[in-house]
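K.L.:
Make a model of this:
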Amino acid sequence: MTCRRSALGAAPVPAPTPVPATAPAPATALLGAALAAALSVAAPAPAQTPPGVLVVAQIAEPQSLDPHAVTAVNDFRILMNIYEGLVRYAPGTLEVEPALAESWDVSDDGLVYEFALREGVSFHDGAPLDAEAVVFNFERMLDEDHPYHDTGPFPLSFFFSAVESVEAVDPLTVRFTLEAPYAPFLSNLAYPTGLIVSPAAVGAHEEDFGRNPSGAGPFRFVEWVSNNRVVIEANPDYRDGPPDLEAVVFRPITDANTRVAEMLSGGVDVMVEVPPDNLAMFEDDPRFDVHEQAGPHLWFLILNTREGPMADRRVRQAVNYAIDKTALVENVLSGTAEVAAGPTPPAFGWAYNEALEPYPFDPDKARALLAEAGHEGAELTFYVTEGGSGMLDPVAMGAAIQADLVRVGLDVTIETYEWNTFLGRVNPGLEGKADLAQMAWMTNDPDTLPYLALRSEATPEQGGFNSGYYANPEVDRLLEDARRSTDQDERARLYREMQAIVQEDAPWAFIANWKQNAVTSAKVAGFELQPSFFLLLRDVTKN
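P.N.:
Next comes the predicted model:
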């Protein structure tokens, strides 16, 4: 291979030569008839799922199976089984360990990361996974002149904005040079945005790659039937040996009651995000196992700080005082979450500001603030979703929040949308559309959520997720300083300062930190939830 050094923004690299997909394994043929009969959404739920096949009830249809193009944990749960990255989170932690890279070195100044790739790894389509393939992945996201940059968008390419260049030093060595020290770099490489896709498959399918994925993970893609199922099968050539499962089927079942009914009837083997009021029923039934795992989750309301009543900080604070968050957690969520105090989840213990107390439930204080701001009786539009990644019974939560806001004199109209439609309205920004909107994030580092959703330069117009247009120069400075510091104690101090300012400014209504859950059939073994909120299914078995 010819070694090269590529500075991002340089001339386009040559297009990859498509590599034909390998012939389908016997599993594909075995699955066909069983899936058609057992998994059709129009057919009654079967008494038993196909042998050797794990059927997972998801909360929504995926947006894409291109890891560089999506942001939702709902999609990540599939992607983490098709692809691998240079590094990954060690099981049960958010600590980084080797994956496609067997080792790495970091320069003393924190600017150069050099990764040694494993030998003999291939993508599912047969193409070699080498240093040039890794370079392709990051240039595709970061270089606007790359021939496959337009197969995006790449909304979380923010994660690698510090990368100045990426170089194939030799066939099995990749070097990243950063513009400045960037503490979250390794953690971001372990996130789904850092998963490595096959350049040949991107070249073959271009903008349709998200429907025709090829990675190097323990499972390989079989089919995606819209609004019905995504099927992946065991990769017999996986570097750590093939999974015991023959295949996994992800079924999008948006209605929570329908997911519960399918679980009870045997139509699915795994259900994620169990409605809180159903947990006790599953815990008491020997046919099922209930799994719980704390993680870095925040459920909040985005408030439109650019226009309307929410442009006044006093109104935003009033909303925080008006919502009875303890009642939401105890009644709607049946105790499966804790009241949130600010923008950083307590799961990031080293960076969490324990001195912050949640906004207390104080309707009188809320009314006084509204009167002071001159916004008593203000008319508000509130976006609610039917369900989505980590959204915590959103319809019931939305109705309860609406009732609390009405009690302090606000006139709140709810508009409810299916998850992907909801994202299509919220992510481009609330201006001209809504005053507040539900949102949930599960993150990998205390940098991620505030950097992508609270910086003044992270508005939707600038490619970020600051859909409420919050801006505070001091918050911007603290976030920039924190991500450039390689001293964890210093980073922690900066993040704690940021949290205190953001809580006072109240660009969001801080509602709850959730403990994720899932239910599995007693036939399923080896299943564990991860703090990352991903589903890792290689070691799962099914009797």
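
K.L.:
only C-alpha atoms for contact and neighbour calcs from this point on.
P.N.:
OK.

K.L.:
contacting residues around stretch 424-442?
P.N.:
Contacting residues not belonging to stretch 424-442 are listed as 73, 295-304, 306-310, 380-385, 389-391, 394, 398, 449, 459-461, 465-469, 532-533 [CA atoms under 8 Å, 6 or more residues apart in numbering].

K.L.:
Sort out which of these are buried, if you could.
P.N.:
73, 295-304, 306-310, 380, 382-385, 389-391, 394, 398, 449, 459-460, 465-469, 532-533 (16 or more other CA atoms under 10 Å).

K.L.:
Distance of residue 304 relative to residue 345?
P.N.:
Residue 304 sits 22 Å away from residue 345 when distances are taken as CA to CA, to the nearest Å.

K.L.:
Strands along the stretch 51-200 of the chain, start to end?
P.N.:
For the stretch 51-200 of the chain, the strands defined by DSSP state E, counting those that start in this stretch cover 53-58, 87-89, 96-98, 101-106, 112-117, 163-170, 173-178.

K.L.:
Please generate a structure for the following sequence too, so the two can be compared:
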Amino acid sequence: MRVITAAVAVGLVATGCASERDKDGDKGGDKDTFVFGAPGDPGSLDPALANDGETFRITRQAFEALLEHESGGSELVGGLAEKWSSNPEGTVWTFNLRQGVKFHDGEAFNAAAVCANYDHWFNWTGTYQTYAVSYYWQTIMGGFKANEDEETPKANYKSCTAKDENTAVIEVNEPSANLPGGFSLQALAIHSPKSLEAYAKQDATAKGDAITYPEYSQKAGTVAGTGPYRITKWNKGNKEVSLERFDDYWGDKAKVKNLVFRTIDTEEGRRQALQAGDIDGYDLVAPADIKTLESAGFTVPTRDVFNLFYLGMSQEANPALKKSEVRQAIAHAVDRENIVKTQLPEGGKVATQFMPETVDGFSEDVRQYPFDTAKAKSLLAGAEEEGLSLDFCYPTEVTRPYMPAPQDIFELMKADLEKAGIQVTPKPMKWAPDYLDATEAGSCSLHMLGWTGDFNDGYNFIGTWFAGYDKQWGFKDPKVFAAVKAGSVEADPAKRTEFYKKANEAIMEYLPGLPISSSPPAIAFGKNVNPPNVSPLTQENFAEVSFK
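P.N.:
As a prediction, the model looks like this:
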């Protein structure tokens, strides 16, 4: 299935180069190029193969889904579908599509294109069925036409029918709390049918936990969406992805012609680049820098809280973690309040469960695990695990909205655990793909990860991790799985919220990992920039950006 053909040609044009900016004498980029400092590299130019925010930040400018979120908010609105509806059971979804939409390769968007995409994902085989590769498809739609692994979830996707040129009907086997929100995901954004034909000639491969992604997803030239920008170049050596305005875009045209995402993996490096005028904006501003930048004339909006940071524990990686006393000892050993006070921006909060309090389903009655080193030691002794040794993976070359300084946070937790008598072996890994693949595979005894909600439903948080067996955690507890599942199939919103509360209580009683915090991430823009509306979902639309 892979080997790029010349079926689709999306021009390989380099944009926003240094010589153009220097010519204008404007360090922030000329008026046709907006340069954004990203915290990490993308993993793929095909969002269907991704599960990380840095990939989606870029692909969101080029690909659109059936539904989107309102600019700067979390309310679902029409995307490539102007209107949508479902039957009372929530198993048949009808989309009335926008007309006059074109893909970047000139192909017309229609219902047949929608169905070609959904059927393409449903028919994935081999490495594409690996959880780390098809994470979002499996999360939203379950498994595939022919599952190749008994641990792959049962398929919930049933069919897609082009009722007419502008009406697509998607059927699922059972109602799900993931719908309609899942129809807004970048991983389910719509690609040109010609692109899909090229994709089918290439394969992803895997060797152990290491995954090699298909060639088309690692360089520009094949992927084609309908968004306001088209991807023109991925210069991995310079850690830059370039995009160019798509002049045939159906909606409001992008205000800036060229868009460049440049990876600068330290917060200090991004701040200095903005202050020097080398970039026009960057994400995940360090809490201590917000007032400094604002006083110097930079715009530094703070997003609303919609994320969760946690300490993951993999029972597959270390059998000692199967003991509830060990997991509880780890929970009591970590000083979460100190992490919030020293590492997060103003407004950060200690998490008591695996969703922020801004999401319906948050429970006030979950079991608590206050910081208590002595109790941690006592629990370890009771479990006969004194002198326990655990490897602890943490990511490098990245910062995340929920995790602004990974190494600093790791060092704090490492010190806390060692005070409780747990020996920690550090395992730093490059964020993409090494760290993401390793954590998804359950290869790390302890690891740090988090989640920014994709859409506003509690299941998008707890269902992401605890709807069933997941190698990241490596546990099987029918009580937890049943509690989470109960909310996922309840159609009544009020009843669903109550189910989520009970699920949060069951999760925190079992304690598969430790929720650490929720935080409001800040994003900065240059003095000459009119910024986009900032999104609590970190789904900024850079077509809204302009220069003053």
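
K.L.:
Which residue, other than its chain neighbours, is closest to residue 158 of the second structure?
P.N.:
Nearest residue to residue 158 of the second structure in three dimensions, chain neighbours excluded: residue 172, at 4.8 Å (CA to CA, 6 or more residues apart in numbering).

K.L.:
got the contact list for the alignment partner in the first structure of the one you found?
P.N.:
Superposed on the first structure with TM-score structural alignment, residue 172 of the second structure falls opposite residue 178. Contacts for residue 178 of the first structure were tallied using CA under 8 Å, 6+ apart; they are 111, 112, 162, 163, 164, 165.

K.L.:
show me the contacts for residue 48 of the first structure.
P.N.:
Counting by CA under 8 Å, 6+ apart, residue 48 of the first structure makes contact with 266, 267.

K.L.:
The aligned residue in the second structure for it: what secondary structure?
P.N.:
Using TM-score structural alignment, the equivalent of residue 48 of the first structure in the second structure is residue 28. What DSSP: H, G, I helix; E, B strand; the rest coil gives for residue 28 of the second structure is coil.

K.L.:
Please name the spatially closest residue to residue 28 of the second structure (chain neighbours excluded).
P.N.:
Leaving aside its chain neighbours, residue 28 of the second structure sits nearest to residue 277 (4.1 Å; criterion: CA to CA, 6+ apart).

K.L.:
Which residue of the first structure sits opposite that neighbour in the alignment?
P.N.:
When the first structure is aligned by TM-score structural alignment, residue 277 of the second structure is paired with residue 266.

K.L.:
shouldn't that match be in contact with residue 47?
P.N.:
Yes: counting by CA atoms under 8 Å, residue 266 of the first structure touches residue 47, with 5.1 Å between them.

K.L.:
Neighbour count for these two, which is higher?
P.N.:
Per other CA atoms under 10 Å, whichever of residue 266 of the first structure and residue 47 has more neighbours is residue 266, with 17 against 13.

K.L.:
give me every residue that touches that one.
P.N.:
45, 46, 47, 48, 49.

K.L.:
Nearest the geometric middle of the first structure, what residue?
P.N.:
residue 73 (3.3 Å; CA atoms, centre = their mean).

K.L.:
ok, now which ones touch that residue?
P.N.:
Neighbour list for residue 73 of the first structure: 389, 390, 442, 533, 534 [criterion: CA under 8 Å, 6+ apart].

K.L.:
Within the helices and strands, which one has the corresponding residue of the second structure for the last one?
P.N.:
Spelled out, it's residue 534 of the first structure. Aligned counterpart of residue 534 of the first structure in the second structure: residue 539 (TM-score structural alignment). Under DSSP states H and E, no helix or strand contains residue 539 of the second structure.
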